[in-house]
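# need a 3D model of the following:
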Amino acid sequence: MFNRKLEDFVNKSLFDIFPNQREAIEEYLKINRKIIETGIGRQYEMTFDIDNKPQTFLINDQAVKDSEGKGIYVVSSSIEITERKLFEQRLKESEEKFRNIAEQSLMGIFIIQDDVIKYANKRMAEINGYSLEEILNWQPKEHYKTLSPESLAFVEEQGRIQELGNSDISSQYPLQIIRKTGEKMWVENFSKIITYEGKPANFITLSDITDRKELDQKLKESEDKYHLLFNNSPIGIGLSTIEGQIIEFNEAIRELTGYTKEELNQLGIPTIYSDQNERVKAVKILREVGYLRDHELKFKRKDGTEFYGSLSLDLVEMNGLEIIQSTLKDITDKKEVELELRKLNNLKSELLRRTSHELKTPLVSIKGFSDLLLEVHRDKLDYYVISTIDEIKQGCLRLEALISDILKTAELESGVIKLVKSREDLSFLIRLCVNEVRGFSDLRNHSLELEIPENLELNFEKEQIHQVINNLINNAIKYTPKNGKIQIKSQIQNEKVLISVKDNGIGLSLNEKSQLFKQFGKIERFGQGLDVIPDGSGLGLYISKKIVELHGGEIWVESEGKNKGSTFYFTLPLHEN
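This next block holds a predicted model:
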């Protein structure tokens, strides 16, 4: 044990045997003297450096006494326990590491043995809402009070299965616990059988998953609502693959088409399209844009009858796959009404066109003869007759303008008008329009201000946009009292050219602004004592709106109210789409 021969110990002092261990030997002798004095034996550990190698011994010293009970000498026995001490040291370090990790862990950790909690960390106490002292003093199975009734039943069932020796038990599962405050929360429970202090024990960790469970619950509720809406929606809803394989559709789709899911998967989705190429076109738009909205098409039922449907498509992700979500509404009644209204509108437009042409014929005669009387026979007529004929001629001009507007309106409403665009200088056209109304403006003593670039080229139909600009400037002149100010500006905004015509005239109310761009939406100003020229058909702004929209632009008006002026705006695309 000491790596020495027996003769090395005979008649030798400990200082001779272990010359380098003076301090340890002195301590050992000190203990021995104490034992002799008291007569009381002692068991203790000491470490000696044997041949430069530390060795630990468990020493048992007992006093040998004389007849009077006094200690005479000490009988000493020792066992080397170096390996055991190293093991104990490693075990202690391991336990310290475990405790350090456990105490800093975000998970609740505890050890149960014989239904009693033998160890619990701080996080475990925080999760349950009890103090560590309370938890470690619980009676056997008292920790069950922290489980909800449903979770308790599950845990007890797991225990029964384990007692029967069945290894088919869950080691990880969610539990609902009841905190000391009565608050309920969800935890993820992980358990493992370990050996603790020489006996089997349950090593258990708890993680707070309340937020996740609430999210799962909301997701489930959302899915339940979706399926409720999906199955009960009066609008047809379906899910399919890009290739056309149907995943699911609701009862409304079946009622609309007459097909079952199996039948459509066998025949293919294009079967329900009157023109089967339309499905290819719809999917192409969906891939390019990402969605399709209210695409109106003809569909065919299983019995061969057709119906108009409004189709919307969205790309959604399901289990990592791109899925098409389709909605289909039957709009047959709406389309039939639209077609009937279109027919009536075309009939109205045709009636207006024919009536206007019929009115034009006698109007040309009246105007022609009025000109003849004034030019050829003026010297034979007195002042009264000339004034009367002038009034007839002016009436003809007004009626001619009205007929022209009606014909233009009918043409725009017919939907057959085709724009003939060309590359034009919009700045030049604006200056031309200003020059054309310069005389009219001077009569009203208005100032006309221009803020436009030297050149502004884009594609538009010159005659049509000329009519829009001319109409807006004329209106500004007419509805601004004398000595007014009119500003015409242009600027580029978001790939569009913005034109504005601003005046400091009589302004508009909110209700008047909403009326302006309708057919015959003229605001009546006659007899109100305003210094304005209130003539006009009430079709000019309606025509302007239609022309601008045909060009892909917008038109609107802004005004702060009565007598606060107005600004009319319209836009044109800077580039062709």
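# can we go C-alpha only for contacts and neighbour counts from here?
Fine.
# identify the residue spatially nearest to the residue most central in space within the chain, adjacent ones excluded.
Central residue check for the chain by Cα atoms, centre = their mean: the C-alpha nearest the mean position is that of Val316, 13.3 Å away. Nearest residue to Val316 in three dimensions, chain neighbours excluded: Ile323, at 5.2 Å (Cα to Cα, 6 or more residues apart in numbering).
# how about Leu550?
With Cα to Cα, 6+ apart as the measure, Leu419 is the residue that lies nearest to Leu550, at 7.7 Å, once sequence neighbours are left out.
# for the one you found, helix, strand, or coil?
Put simply, Leu419 is coil when judged by DSSP: H, G, I helix; E, B strand; the rest coil.
# which elements pack onto the helix or strand containing Tyr173?
Assigned by DSSP states H and E, Tyr173 belongs to strand 172-178. Other elements packing on strand 172-178 under the criterion 3 or more Cα pairs under 8 Å, 6 or more residues apart in numbering; DSSP states H and E are helix 149-163, strand 184-196.
# second chain to compare with the first, below:
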Amino acid sequence: MAYTSEENYNPEDYLKDTLNKLDIGFVKVSNDDIILNHNLTFNKIFGYNHEKDLFGTKNLDYWLNSEERNKFREVLFKNGIVKKYITPAKKLDGEMIFLQITFKLNKNSKGEIISSEGIFIDVSERIKTEQKLKESEEKYRVFMETAKLEDLKASLYEKDLLARIFMDNISGFVVLLRPSTREIIAMNNYAKDMGGIPGLTCYSTIGQSENPCPWCLSPKLWKTGEAQHLVVDALDVTWDTYWNPISDNLYLHYGFDVTDQAKREKNLKELNQIKSQLLRRASHELKTPLVSIKGFTDLLLKLKTEEFQSKSLPIVQEIKDGCSRLELLVNDIILASKLESSQIILSKSLENVSELIFSAVKVLKGFSHARKQKILFDLHEEMFTMLDKDRIQEVLTNIISNAIKYTPKNGTIKLKSKTSKGYFVIMIEDNGIGFTSEEEKNIFTQFGKIERYGQGFDVVSEGSGLGLYIAKKILTKHKGAFG
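From the prediction side, this is the model:
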């Protein structure tokens, strides 16, 4: 599908069209685990004709076993999201495959779960390769323990035998190297096909003439004997490579062609960029009418208040307040998408962080007073550093606002500072409700808001769920961090 003008551009069609071009499955299911929607890649992965509509079928039918599916749903409904979950599944013809799944719950405005949806990719080849490698490494360990080939001064026959015992049938290159010279002691057929020759060095045979070759670029290993894992590009291929010291005189080096996986990850990044563009575009489209509605509402309240009936005035005020909340959400979405796509450029100047903290507290003074909270200070008088004043002010306002929201009425909030290894450390302590270790993992993600609505806590649960995500992005651009 092509989009040639603004008039025939439809964000939903564009996103669906993009998903169907990628080897990424998409599925949406009801609370009863019935499929509500899916894309063409879903059919492709599970072996169905692309014209087959699987709407209304049971999601359980595609899991290899119900126990694994129940375990997955338990994690999903506990955390609200599951990322990169590896599980076996079954195709239409009964063949077992492995999927990597990312799923999330969908909620309505009341916080009720109405459905769940997510994406998945087929990682069967990767899982099979890893299993084969583990089996091969175990064979090698047993061989070395029984053969006790400590000095490695073995015959060519013994070297070839060593390669056949634990290296063949691996869909990647495996090489035994002598660390002092990089001489190839033994290798599998995959490495031989790449040009490797036993008795010669890896950098002079496997398609490379320079010294060392890309696969020898493992400084930790060669200098300290420490194992290393790197993803490198060589010979127009992306390799997932590993170096492991077996003994002082023997290193095991193996790698796998992950070019297709790297392309899929690139496609996922592009999809993420499309998502950000869609959010940004939709947000801008929402912002224009919001500004108009809010402006006319302000005008009505200013010029026509006396003409409203007593029952009408609160309704108009509620419209204004609703517009203000939506405007904040739209602004957060636009800023988050800009940060995600690195469109924000910092304008740094020398500023006193202490003054920015006091300014943020002053802005929130009415909020904290309304909740009858005390804010205590133990700050350095001067904390000068180079920063973007407006952005850091936004970060400080956000985290102090969160402390006020999630600290019960009559609570106490303490703002402290210290220096550590050339950094200023700002600490915020409160006697709020806190959060679990699982919640801690999600609070800096997009829409990773901690839900406390209806749980009996005296806290304020309103918010877009983007505040801390934005704050972390801004702090990271300043080479700072949350601790």
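# circling back: element containing the residue nearest to Val316 of structure 1?
In this assignment (DSSP H and E), Ile323 of structure 1 forms part of strand 321-330.
# what packs against that strand?
The helices and strands touching strand 321-330 of structure 1, judged by 3+ Cα pairs under 8 Å, 6+ apart, are strand 236-241, strand 306-318.
# turn those strands into a markdown table, columns for distance to Val434 of structure 1.
Supplementary listing: these in a markdown table, determined by distance: least, Cα to Cα, whole Å:
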| stretch | distance to Val434 of structure 1 |
| --- | --- |
| strand 236-241 | 56 |
| strand 306-318 | 47 |
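# pick the most buried one from the ones you listed.
With neighbours defined by mean count of other Cα atoms under 10 Å, none of those is more surrounded on average than strand 236-241, at a mean of 20.
# that one against structure 2, how far on average?
Here strand 236-241 of structure 1, set against structure 2 after superposition, deviates by a mean of 5.4 Å using mean Cα distance after the TM-score superposition for structure 1.
# what is the subsequent helix or strand relative to that strand?
Downstream of strand 236-241 of structure 1, the next assigned helix or strand under DSSP H and E is strand 246-249.
# show the subsequent helix or strand relative to that following strand.
Strand 246-249 of structure 1 is succeeded, C-terminally, by helix 251-257 (DSSP H and E).
# got the buried residues for that next one?
When neighbours are counted by 16 or more other Cα atoms under 10 Å, the buried residues of helix 251-257 of structure 1 are found to be Glu251, Ala252, Ile253, Arg254, Leu256, Thr257.
# about what we covered before: Ile101 of structure 1: which of the helices and strands packed on strand 172-178 of structure 1 is closest?
Taking Cα to Cα as the criterion, strand 184-196 is the member of these that comes nearest to Ile101 of structure 1, at 16.8 Å.
# what does that closest one contact?
With contact meaning Cα atoms under 8 Å, 6 or more residues apart in numbering, strand 184-196 of structure 1 is reached by 171-179, 200-210, 213.
# for structure 2, what's the longest helix?
helix 259-303 (DSSP state H).
# can you name the residues of structure 2 that the strand holding Tyr173 of structure 1 overlays?
When structure 2 is aligned by TM-score structural alignment, strand 172-178 of structure 1 has no counterpart there.
# between that strand and helix 149-163, how many degrees?
Comparing the axes of strand 172-178 of structure 1 and helix 149-163 via axes from the mean of the first three to the mean of the last three Cα atoms, to 10 degrees yields an angle of 140 degrees.
# so what's Trp556 of structure 1 up against?
Contacts of Trp556 of structure 1 (Cα under 8 Å, 6+ apart): Phe568, Tyr569, Phe570.
# about what we covered before: and the buried residues of helix 251-257 of structure 1, which is closest to Leu550 of structure 1?
When the buried residues of helix 251-257 of structure 1 are compared for distance to Leu550 of structure 1 (Cα to Cα), Leu256 comes out closest, at 36.1 Å.
# quick check, the closest one in contact with Thr332.
No - distance between Leu256 of structure 1 and Thr332: 11.4 Å, which falls outside the contact criterion (Cα atoms under 8 Å).
# all strands for the stretch 1-150 of structure 2, in order.
In the stretch 1-150 of structure 2, strands defined by DSSP state E, counting those that start in this stretch lie at 25-30, 35-38, 81-90, 96-107, 113-122, listed in chain order.
# out of the ones you listed, which one sits most buried?
The highest mean neighbour count among these belongs to strand 25-30 (a mean of 22), with neighbours defined as mean count of other Cα under 10 Å.
# which residues in structure 1 does that strand match up with?
Alignment note (TM-score structural alignment): strand 25-30 of structure 2 is unmatched in structure 1.
# now for Ser414 of structure 1: what does it line up with in structure 2?
Under TM-score structural alignment, Ser414 of structure 1 pairs with Ser341 in structure 2.
# so who does its match touch?
For Ser341 of structure 2, the residues meeting the contact criterion (Cα under 8 Å, 6+ apart) are Gln273, Ser276.
# let's see it at 7 Å
Going by Cα atoms under 7 Å, 6 or more residues apart in numbering, Ser341 of structure 2 touches Gln273.
# which one is Glu439 of structure 2 nearest to, not counting chain neighbours?
Across the structure, with Cα to Cα, 6+ apart as the measure, the residue nearest Glu439 of structure 2 apart from its sequence neighbours is Ile450 (6.8 Å).
# map the one you found across to structure 1 for me.
Going residue by residue (TM-score structural alignment), Ile450 of structure 2 aligns to Ile523.
# where does that match land in three-state SS?
Going by three-state DSSP, the state assigned to Ile523 of structure 1 is coil.
# where does Ser537 of structure 1 land in three-state SS?
Recorded secondary structure, Ser537 of structure 1: coil (three-state DSSP).
# centre of the chain to the strand holding Tyr173 of structure 1, how far?
Centroid displacement of strand 172-178 of structure 1 relative to its chain, using Cα atoms, centre = their mean, to the nearest Å, is 32 Å.
# now do it and strand 184-196, the angle between them.
Counting by the same axes, to 10 degrees, strand 172-178 of structure 1 lies at 120 degrees to strand 184-196.
# pull out the buried positions in strand 172-178 of structure 1.
For strand 172-178 of structure 1, a neighbour-count test (16+ other Cα under 10 Å) marks Pro174, Leu175, Gln176, Ile177, Ile178 as buried.
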